[in-house]
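1. Sequence first, then the predicted structure, then my questions.
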Amino acid sequence: MDLQQIKDAVADVLPATIEDLVKLVAIDSISSSAEHEHKVRESAEEVARLLREAGAQGAEIVEAGGKPAVIAHFPAPEGKPTVCLYAHHDVQPTGDPDQWTSEPFEATERDGRLFGRGTADDKGGFAAHLAALRAFGGKPPVGVTLFIEGEEEIGSPSLRALIEQHSDALRADVFVILDSGNWEVGTPALTTTLRGLADCTVEVRTLDHALHSGMYGGVVPDALTTLCRLLATLHDAEGNVAVEGLHSATAADLDYPEDRLRAETGLLEGVEWIGDGSAVDRMWTKPAVSVLAIDAPAVADASNTLLPVARAKVSLRVAPGDDADRALQCLRKHLETHAPWGAQVSVVDGETGQPGIVSVEGAICEKAIEAIGQAFGTEPVQIGMGGSIPMIADFQSAFPDAVVLVTAVGDPDSRQHGIDESLHLGDFAKAATAEALLLAKLA
């Protein structure tokens, strides 16, 4: 098939594929919720069914003590390489559904975008794989393995075990991880660096029981105020991370216009940026610390009480080139040694995910750049990713001789993890076309 034939074939299968994506979005496969465990399984079963229907010779649901994933195979013609296509079928919680313009799990098209939880992250990624396979009538010109994970949104805790147990089934010459972001609508990207992730829970104790704030306030420190002061030490006055021992790197020389960044983030008027250096350095190659949650009484339920204990969950984004486990210990040491007023501090380590550096050198990467450029009409921008995709490092470790490519269907307006997540349908078609072109070029 030549370029135009592939474009036409993808266009022919897109309407049915989008219909299947709408049905998949309707399954609220929230992996972080125990109440939705059956929905994650239902989603895996639907993914397996769609792949069998598309011509896979075996689509198996697999587990390794975690959430269900799907492995499916389209065997390689004689002498042809094998490509493993990755996406995930689990999704984030919706937040307050009343803040959504339309129902989160009823995919709705508006102004050329499909709105709904998972449309861009990452059921849309799976749908792009599906469209590329359907464009070849279920008989791609190279071998194709699909690995559709079910727990990416909770840090992929059983992924390493899955890779170990199914390494022969997953082994490939090329891995295409379709779970990143494009530079902007109409401009594709290849992700070359990714920050890692580490988190912990810190608990502060100052009293052995609660006290009346009027009787003892001004003499004893309450735990919540003490915790706030401890958390404030994580940054300097300019907003740079103040944890000693963390690694930083330098991003590509790429201009991220301030007006675009302000529009994308919704930064309120008068609120200043934090940190020093270029925007891409701060978002992609420097560490970042965020306080995700604090255990404290709700304002509506508050009383005049000095709290004896308070807790917070702290998240650390780990710079490319650093080690997530080592970085977590740096964070732990900071929290344990910066408590004011002699407060007792305990830290419980959470999950870690390694950062990644993805090369775009070599013949296969050149083919990928060419395929993406032909599909989008412009070559991909090489970008970093501030968010974590820890499985990239896991794939690189398990299959060191394979080429890893990190591509996307989403864009800065997709609002992955946020309210009104959406997929640009024009870019979705181009992403599916780019993948089909890549499979043809690899043959």
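-> Thanks, I have the structure now.
2. make it CA atoms for all contacts and neighbour counts henceforth
-> OK.
3. Just the buried positions in the helix ranked longest in the chain, please.
-> With secondary structure taken from DSSP state H, the chain has its longest helix at helix 3-25. Taking 16 or more other Cα atoms under 10 Å as the neighbour-count basis, helix 3-25 is seen to contain the buried residues 6-7, 9-11, 13-14, 17-18, 20-22, 24-25.
4. could I get those residues as CSV with distance to Val348?
-> Below are the buried residues of helix 3-25 laid out as CSV (distance: Cα to Cα, whole Å):
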residue, distance to Val348
Ile6, 52
Lys7, 52
Ala9, 53
Val10, 49
Ala11, 51
Val13, 49
Leu14, 47
Thr17, 44
Ile18, 43
Asp20, 42
Leu21, 39
Val22, 40
Leu24, 36
Val25, 35
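5. Which of the three states applies to the residue of the chain positioned farthest from its centre?
-> Largest separation from the mean C-alpha position in the chain: Met215, at 48.7 Å (Cα atoms, centre = their mean). Using DSSP: H, G, I helix; E, B strand; the rest coil, the secondary structure recorded for Met215 is helix.
6. distance of the closest residue to Asp255 other than its chain neighbours from Gly186?
-> With Cα to Cα, 6 or more residues apart in numbering as the measure, Val280 is the residue that lies nearest to Asp255, at 7.7 Å, once sequence neighbours are left out. Using Cα to Cα, to the nearest Å, one obtains 20 Å as the distance from Val280 to Gly186.
7. If you count surrounding residues, which of these two has more?
-> The residue with more neighbours, out of Val280 and Gly186, is Val280; 20 against 16, by other Cα atoms under 10 Å.
8. show me what contacts Pro140?
-> Contacts were defined as Cα atoms under 8 Å, 6 or more residues apart in numbering; by that measure Pro140 touches Phe74, Leu133, Leu439, Ala440.
9. And the residues you listed, which of them are buried?
-> Of all those considered here, the ones buried according to neighbour count by 16+ other Cα under 10 Å are Phe74, Leu133, Leu439, Ala440.
10. and those residues as CSV, adding distance to Val83?
-> Formatted as CSV, those follow (distance: Cα to Cα, whole Å):
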residue, distance to Val83
Phe74, 10
Leu133, 12
Leu439, 8
Ala440, 11
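11. hey, where'd the helices end up in the stretch 201-350 of the chain?
-> Per DSSP state H, counting those that start in this stretch, the stretch 201-350 of the chain carries helices over the ranges 213-216, 223-232, 258-265, 279-280, 324-337.
12. next, the one to line up against it:
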Amino acid sequence: MSDDIRGKVQAVLPSVRADLEDLVRIQSVSADPERLSEVEKSAERTLELFLAEGVDAEIVRAFDGAPPAVVGEKKGPAGAPTVLLYAHHDVQPENDPADWDSPPYEPTERDGRLYGRGAADDKAGIMAHVGALRALGDDLPVTVRLFIEGEEEVASATLPQLLEQYQDRLKADVIVIADSGNWDIGVPALTTSLRGLIRVDVEVRTLTHAVHSGMWGGLAPDAIMAMVRLLDSLWTPDGAPAVAGLASGPAADVEYPEERLRAESGAIDGLSWIGEGPAVERLWTQPAITVTGFDAPKVAGASNTLSPVARARVTIRIAPGDTSENAVARLEEHLRAHVPWGAALQTTVVDTGEPIALPAQGPAYDAARAAFAEAWDGTAPVDMGVGGSIPFIAEFLEAFPQASVLVTGVEDPDTRAHGANEGLHLAEFERVVLAEALLLRNLGA
């Protein structure tokens, strides 16, 4: 039976790839108001793909004008488990096309990879679901339900409302979230933990207006000076977070070789790592603090004045076991205690997302591990942490507390999701489609 499924997957792969390329050509950038029609087009094409596989599906919205999602169902045998398949059809902006080696919305194969925005994140996740259904055909061993979101890249604002409105149509025994990745080429993974995040805008003001640096410099502190001193307090001398009260914990026992760390991170020669402890703990189960934006006068055209105000966006990736509420409170507490020279401080929470630690055990995980090992020719999957965040997983856990949640995906260490030259490793994608078909078979058994 396994050889039969493998052969069916190989038979449908050309059509699956062609459909993936069609999806990539749709510029479904949910963050761009001028391309919302493309997001609609992407939802319509996604709907067509699943209707063609016998899924009773439709486009739904939380309210008129909200982003489009695709919801559907294809029934399996009576009494079989129900499996919800998740992916998202919206994509990140391409940013500067000049940074790409080929046009971002024209799928292009080079050296075994298919390049294009969304080729991996997450239109390949959609096509992994389509490919598994296409291969299994009418021999579907489980009831499949479907949720393909259209706003994941803009924080899934209406997702809780959709889960509540369509709970009866989305409820499942197992939820497969195809929006993560694998440990390496040839080594599959199940993502079992993800960090959460908080983003907080910090404003420091020292003066009511700008003044001449020659007249007042040396007496009045400028806002940039105060902000630099405040931001510096966020880290210890070795670069570890200095904000007290943030949680951290152990990570899976996985070796991350030094040469691979340097190659995948893009570290320059001679760069020293920050923090302490095993690399996977620093990346997966310890907090990390980053300044992701800074408002101040530009160097070009800067005048000789003391800046009255400066702003920075501080992002903290929070470890499993922590909460966004605690992280916000601890950060604000730290900032108040360290703002220098009596400067006025203001903080604004931009958004938050909760960390996740999944209980990676039980029949669904047994079925997944067996399917992955079979698809990767005997290589067992790694239980992998992810340093990034997928906040919507918490929404699924809250809406369906009895379901087993499996976080899978198509990405590999060189996918470059969200960046220029995003690419899908085609040989790994074949294994991903096969693994999902085998997983559905195992769950049905």
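-> Alright, I've got the coordinates. Owing to the predicted nature of the structure, the values given are computational and were not obtained by experimental measurement.
13. What lines up with Pro93 of structure 2 in structure 1?
-> Pro93 of structure 2 maps onto Pro93 in structure 1, with residues paired by TM-score structural alignment.
14. With Asp121 of structure 1 as the reference, measure out to that match.
-> Distance check for Pro93 of structure 1 against Asp121 of structure 1: by Cα to Cα, it reads 12 Å.
15. circling back to that earlier point, where does the match of Pro93 of structure 2 sit: helix, strand or coil?
-> Put simply, Pro93 of structure 1 is coil when judged by three-state DSSP.
16. Name the nearest residue to it, ignoring sequence neighbours.
-> Closest residue to Pro93 of structure 1 in three dimensions, ignoring its sequence neighbours and counting by Cα to Cα, 6+ apart: Ile30, at 5.9 Å.
17. before we move on, what about Arg41 of structure 1?
-> If the residues on either side of it in the chain are set aside, Arg41 of structure 1 comes closest to Pro68, at 6.1 Å by Cα to Cα, 6+ apart.
18. My read is that the one you found contacts Glu60, right?
-> No - between Pro68 of structure 1 and Glu60 no contact is recorded; they are 9.8 Å apart, counting by Cα atoms under 8 Å.
19. quick one, which of these two is more surrounded?
-> Set side by side, Pro68 of structure 1 and Glu60 give different neighbour counts by other Cα under 10 Å, the larger being at Pro68 (25 against 20).
20. for that one, what are its contacts?
-> Residues counted as contacts of Pro68 of structure 1 (Cα under 8 Å, 6+ apart) are Val40, Arg41, Ala44, Ile61, Val62, Glu149, Gly150, Glu151.
21. Equivalent analysis for Val349 of structure 2, please.
-> Contact analysis of Val349 of structure 2 by Cα under 8 Å, 6+ apart lists Ile198, Arg199, Val200, Asp201, Val328.
22. Neighbours of the equivalent of Asp295 of structure 1 over in structure 2, how many?
-> Alignment of Asp295 of structure 1 against structure 2 is given by TM-score structural alignment, with Asp295 as its counterpart. Summarising burial for Asp295 of structure 2: neighbours were counted as other Cα under 10 Å, giving 12.
23. Can you tell me how far Asp295 of structure 2 is from Pro308 of structure 2?
-> As defined by Cα to Cα, Asp295 of structure 2 lies at a distance of 12 Å from Pro308 of structure 2.
24. Gly214 of structure 2 now?
-> Between Gly214 of structure 2 and Pro308 of structure 2 the distance is 15 Å, computed by Cα to Cα.
25. The two: who's more crowded?
-> Pro308 (18 against 10).
26. That one contacts Thr208, doesn't it?
-> Yes - when contacts are counted by Cα under 8 Å, Pro308 of structure 2 is listed as touching Thr208 (6.2 Å).
27. need the contact list for the residue nearest to the spatial centre of structure 2.
-> Of all residues in structure 2, the one closest to the mean position by Cα atoms, centre = their mean is Ile390, 4.8 Å from it. When the contact criterion is Cα under 8 Å, 6+ apart, the partners of Ile390 of structure 2 are Leu194, Gly196, Gly353.
28. right, and the first one touches Gly388 too?
-> Put plainly, it is Leu194 of structure 2. Yes - the pair Leu194 of structure 2 and Gly388 qualifies as a contact (Cα under 8 Å) at a distance of 6.3 Å.
29. Once you drop chain neighbours, what's closest to Arg205 of structure 2?
-> When the adjacent residues along the chain are set aside, Arg205 of structure 2 lies closest to Val309, with 4.4 Å between them (Cα to Cα, 6+ apart).
30. Residue in structure 1 paired with that neighbour?
-> With TM-score structural alignment as the criterion, the equivalent of Val309 of structure 2 in structure 1 is Val309.
31. Now for that match, how many residues are close by?
-> Residues near Val309 of structure 1, counting by other Cα under 10 Å: 22.
32. if we can go back for a sec, surely the residue nearest to Arg205 of structure 2 touches Ala223?
-> Yes - the pair Val309 of structure 2 and Ala223 qualifies as a contact (Cα under 8 Å) at a distance of 4.9 Å.
33. anything in contact with each of the two?
-> In the contact map built from Cα under 8 Å, 6+ apart, the residues linked to both Val309 of structure 2 and Ala223 are Val204, Arg205, Thr206, Leu207.
34. List just the nearest of those residues to Thr236 of structure 2.
-> Within the set of these, Val204 lies nearest Thr236 of structure 2; the separation is 21.3 Å, counting by Cα to Cα.
35. What about the contacts of Pro140 of structure 1, which are in strands?
-> Using DSSP state E, Phe74 are the members of the contacts of Pro140 of structure 1 that sit in strands.
36. quick check, nearest of the contacts of Pro140 of structure 1 to Arg415 of structure 1?
-> Relative to Arg415 of structure 1, the closest of the contacts of Pro140 of structure 1 is Leu133; by Cα to Cα it sits at 27.1 Å.
37. Which residues are in contact with the aligned residue in structure 1 for Arg330 of structure 2?
-> Applying TM-score structural alignment, one finds that Arg330 of structure 2 aligns to Cys330 in structure 1. For Cys330 of structure 1, the residues meeting the contact criterion (Cα under 8 Å, 6+ apart) are Val243, Glu244, Gly245, Leu246.
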